[in-house]
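In: Pasted the sequence and its predicted model underneath.
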Amino acid sequence: MNKKLIILLSGLISVGIYMFLPADKNVLKGLAILFFIAALWITEALPITVTALLVPIVAVMTGIFDVREALSYFAHPIIFLFLGGFGLAAALHKYNLDELFAGFIMKTAGSKMIFSVIGLFIATALISMWISNTATTAIMLPVALGLISKIKERNHTTEVFILLGVAFSANIGGIGTIIGSPPNAITAANLGLSFSEWLSIGIPFMLILFPIMVIVLYVILKPKFPDMAAIYTIKTQDVFCNKKSYAVVSIFGFTIILWLLSKPISTWLGIEKGFDSIIAVFAIVLLVLFRTIKWKEIENFADWGVLLLFGGGLVLSGILSETGASVYLAKLVETHLVNYGPFLLVLGAVTLMIFLTEVASNTASAAILVPIFLVLGQEIGHFPPYELALTVGIAASCAFMLPVATPPNALVFGTERIKLKEMMKVGFVLNIICALVISVVAYLIF
């Protein structure tokens, strides 16, 4: 369908929602905006970042927020936390410290090809905790292709196993930290979680989902690895011949320690919220101060579209809260699902997020669904109010079926070594299993 026609129809339906649905006009205003923005995000009739910029415009034009309030969401602490993550990632990548770490993990895993491949997956997941899953996949893909080239007896399913394993490891690894994946940041911002608080939740989910992913891939694809060594040379002398590499490692380690200790430090300093973001900004200052990296390099490395998407998503959350639309939708869902019990409700929410993310940006999907399920959790009261929103946020990183679902999926599919039906077959099974596992774990631990 023509993109201009999609925009026009979305606008007309939004006006119809406001004009004709039987509900409070303020609520209808929020619902109309939600439909309009969600339609543009899901169809990508406009680039998702441009749609995010449209959210504060609509909020101001409809009288929900004034200009200052609408744009203040783009200065939310979580955005600066992610900016700090981009700065650290840029410095690590500049001195090839990410590749050094990957090589070390692979060498430690063992000389057998199968062990090196598993080591590659582990390294990808660990790096993806700190660097965007897109950049991580771009870094690890040449390594994966290098391993494949060393296999003398070419086996297609083995190639698919390695390539999908890299993409899926990047997706799952991103769950571990707030800065690992944009949906984490959207969820943490809505729930008010600190870096260390997210870590205590994200790491367990990552550790549970990662081996399940590897096992599912292995069982379905049945790769055949030759009995040969996988040679991967770690050129430490090339990395650490520059003293600035040591400075980057020191600043990175110092930042992680501060993030882990942010709660006691912020309490001691009398800072109530957002101290993690101050640490992130301080890390950028230190990187530039010690001349490990220039600001222009950080500027070129950072994904400014993602930061703007955060802002738009947070404005949308504010609109739903301010107009009462999130409460209205939560009560509507509660009316139809309350009799199914808390576990089925969690499972339904997680499954909805996973399959929505297959066709829409996971960040945009999180911005749409997290605020609604946060209020729904508060309304139902069967479990901690943040459980639904948190599990939905985690599920946003678990779309494995289509190339368009996540950038890592698209990157490995772009090698033209994987057929769409192969990705869909493995991805569908993994989607269902992850939905069940996330729901069961969330139900048991919350």
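Out: Looks like it came in fine. Nothing here was measured: the structure is a model prediction, and the numbers come from that model.

In: okay, CA-based contacts and neighbour counts for the rest of this
Out: Fine.

In: for stretch 398-408, how far is the first residue from the last?
Out: 12 Å (C-alpha to C-alpha, to the nearest Å).

In: roughly how far out does that stretch sit from the chain middle?
Out: The chain centroid and the centroid of stretch 398-408 are separated by 11 Å under C-alpha atoms, centre = their mean, to the nearest Å.

In: What of stretch 403-410?
Out: 12 Å.

In: quick one: contacts of it?
Out: 133-134, 137-138, 164, 167-168, 170-171, 357-362, 399-400, 402, 411, 413, 420, 423 (C-alpha atoms under 8 Å, 6 or more residues apart in numbering).

In: Find the nearest non-adjacent residue to residue 88, please.
Out: Of all residues not flanking residue 88 in the chain, residue 252 sits nearest, at 6.7 Å (C-alpha to C-alpha, 6 or more residues apart in numbering).

In: Structure two is appended below for comparative analysis:
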Amino acid sequence: MAGYWVFEALPLPVTSLIPMVLFPLMGILDSDKTSLCYLKETNMMFVGGLVIAIAVEYCNLHTRVALYVIQLVGCSPRRLNFGLVTVTMFVSMWISNTAATAMMIPIIEATLKELETQGIGEMYESIPVDDNDKIESAPQPDPEHKRPTKTTMCYFISTAYAASIGGMGCIVGSGTNLTFKGIYETRFQDSPGVEFAKWIMLNVPMMVIMMYISLMWLQMIFMGLFRPNSNDAKKIRVGTQGEAVARKLIRSKINEMGPMSFHECAVAALFTLSVLLWFFRKPQFIAGWAEMITQHKVKDATAALIVVLLLFVVPARPDFIYIFSKDESKRPKVASPALITWKVVQQKLPWGLIFLLGGGFALAEASKESKMSELIAHHLHGIATLPKFAVMAISCIFATVLTQFSSNVAVANVLLPVLAEMAKVGKVHPLYLMLPTSLCCSFAYCLPVSTPPNAIAAAPCNMASTEMAKAGLGVAIISLLVLFAIFPTLGGVIYTDLSSYPAWVET
């Protein structure tokens, strides 16, 4: 399955169905047990989170937020880049990385084209003309083969990286986060589990530091940051006229959208409700709402699906308030559609990713049942008994390299069950090895094929793979260094038992 995922011999979700066929026939797991792996609580949380994200996209709330933030931070090239990256990162915490990138790329394209039309900046490099004007009459290259300017590359690629880094900030932000949650909670059923509030407290600071140091790196190589006399720095000096043009474009786009509709306000309110339900389910410092209602274990999927149900119940138009009006002309004549419809969900929900997560959980369950991951961990005994920081660093670097060439979720599915067993062999808290490694599966920055956001960003500006590899290698190194610096310290404060070996690992 790992080979099929890497080389994509079959579509990734189809490969993920192999356990359903082979595990029962090979006597590893029966059909019932294998089937249960495909729709765990984690998958239901994934579905709930995605439906909420689709509702935000459906009413175009995300675009309004993006435009207002860009208008707020300013429109000089560096500040505009900062604003675009910030919006993408925070949007990507809640919706899929691919959707966040796909939302931002048209905004960037429109802004750059408008600036170019006004004679401020260039999207593509112009053809050099020699002294004898020999090239003047040469045909212009096809737009598909034009070379983007460094500024253009910085705008596009930083947006893709912001989507990948932003996905780490929230547990529903990325498939690798949910893969980790599913494998960890399945393998260690007596553990406290992965809590939304603790995840946010640990990963949001890491995400912010990673992103803004990476942005400085990208602006340094593409926009001449800290190199005021370089050609790159001179090219982005657009002056007050350029800023005014960019600001005017953003303002016109906001005006085109009109005032905020009831649909957008209702979705924004329910989105806020979902975050509050996730955060206060088990916030540690006070009793969570779930504990006040029932003694049964309530997880984040329940919170997500409360909001999903409300999205299908609350109408998108407020004319229902006039249903008993004395003025007949105000009474609604037809039923209002809900905030989101099932047809939209069917079209936009990436159903294949549910199978991909499920296939990984089935592999993890079979690895545990057949003792395969235990066998691998014992063969890696030499590594497992190294100092725990060294084991974590080796695992993270290995995951970062692998994820440049393979599906992020597939890499997590292959590595995490083995790390769970290595934690047992090395007598280390499983979270210490598994959490940072799962984050590293999102460090796919080096190639357009590494992750969909990279491909979406590279295509419109014809960015060469070599340019992306150069920029992405620096961002990968920055991400790893920030992870190594912050996780052992801040992680130890938030997860107080991180330095110990819990008794529930052996159960």
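Out: Structure's in. What do you need? Just so it is clear, the model here is predicted, and its values are computed rather than measured.

In: one step back: give me the buried subset of the contacts of stretch 403-410 of structure 1.
Out: Applying 16 or more other C-alpha atoms under 10 Å to the contacts of stretch 403-410 of structure 1, the neighbour count classes 133-134, 137-138, 164, 167-168, 170-171, 357-362, 399-400, 402, 411, 413, 423 as buried.

In: for the spatially most central residue of structure 1, what are its contacts?
Out: Averaging the C-alpha coordinates of structure 1 gives a centre point, and the residue nearest to it by C-alpha atoms, centre = their mean is residue 181 (2.6 Å). With contacts defined as C-alpha under 8 Å, 6+ apart, the neighbours of residue 181 of structure 1 are 129, 132-133, 174-175, 397.

In: can you do 7 Å?
Out: Contacts for residue 181 of structure 1 were tallied using C-alpha atoms under 7 Å, 6 or more residues apart in numbering; they are 132, 174-175.

In: Can you give me the distance of it to residue 407 of structure 1?
Out: Counting by C-alpha to C-alpha, the gap between residue 181 of structure 1 and residue 407 of structure 1 amounts to 11 Å.

In: Narrow the buried ones among the contacts of stretch 403-410 of structure 1 to those in strands?
Out: Mapping those onto strands (DSSP state E) picks out no residues; all lie outside.

In: still on that earlier bit, now check the residue nearest to the centre of structure 1 against structure 2: what is it aligned to?
Out: Here residue 181 of structure 1 is matched to residue 174 in structure 2, going by TM-score structural alignment.

In: what's the answer for residue 140 of structure 1, then?
Out: Aligning on TM-score structural alignment places residue 140 of structure 1 opposite residue 104 in structure 2.

In: Tell me who's in contact with its match.
Out: Counting by C-alpha under 7 Å, 6+ apart, residue 104 of structure 2 has contacts residue 88.

In: and what of residue 302 of structure 1?
Out: Contacts were defined as C-alpha under 7 Å, 6+ apart; by that measure residue 302 of structure 1 touches residue 86.

In: how about it, what's its partner in structure 2?
Out: Alignment note: residue 302 of structure 1 maps to residue 349 in structure 2; criterion TM-score structural alignment.

In: Kindly report the same for residue 113 of structure 1.
Out: For residue 113 of structure 1, the residue aligned by TM-score structural alignment is residue 77.

In: Distance check, its match against residue 151 of structure 2.
Out: With C-alpha to C-alpha as the criterion, residue 77 of structure 2 and residue 151 of structure 2 are 8 Å apart.

In: What strand or helix carries residue 176 of structure 1?
Out: Under the criterion DSSP states H and E, no helix or strand holds residue 176 of structure 1.

In: What is the burial count for it?
Out: Using other C-alpha atoms under 10 Å, residue 176 of structure 1 has 26 other residues around it.

In: where's it relative to residue 341 of structure 1, distance?
Out: 29 Å.

In: Could you find the closest non-adjacent residue to residue 435 of structure 2?
Out: The shortest distance from residue 435 of structure 2 to any residue other than its chain neighbours is 7.0 Å, reached at residue 180 (C-alpha to C-alpha, 6+ apart).

In: Sorry, wrong one. I was asking about residue 138 of structure 1.
Out: Counting by C-alpha to C-alpha, 6+ apart, residue 411 is the residue found nearest to residue 138 of structure 1 once chain neighbours are left out, at 7.4 Å.

In: Which position in structure 2 pairs with that neighbour?
Out: In structure 2, residue 411 of structure 1 lines up with residue 456, judged by TM-score structural alignment.

In: Residue 93 of structure 1 now?
Out: The criterion is TM-score structural alignment: under it, residue 93 of structure 1 has residue 57 as its aligned partner in structure 2.

In: I'd guess that match is in a helix, am I close?
Out: Yes - checked against DSSP: H, G, I helix; E, B strand; the rest coil, residue 57 of structure 2 lies within a helix.

In: how close does the helix or strand hosting residue 106 of structure 1 sit to structure 2?
Out: Secondary structure from DSSP H and E places residue 106 of structure 1 in helix 97-109. Once the two are superposed, helix 97-109 of structure 1 sits an average of 0.8 Å from its aligned residues in structure 2 (mean C-alpha distance after the TM-score superposition for structure 1).

In: going on from that helix, what's the next piece of helix or strand?
Out: As the chain continues past helix 97-109 of structure 1, the following element, by DSSP H and E, is helix 113-128.
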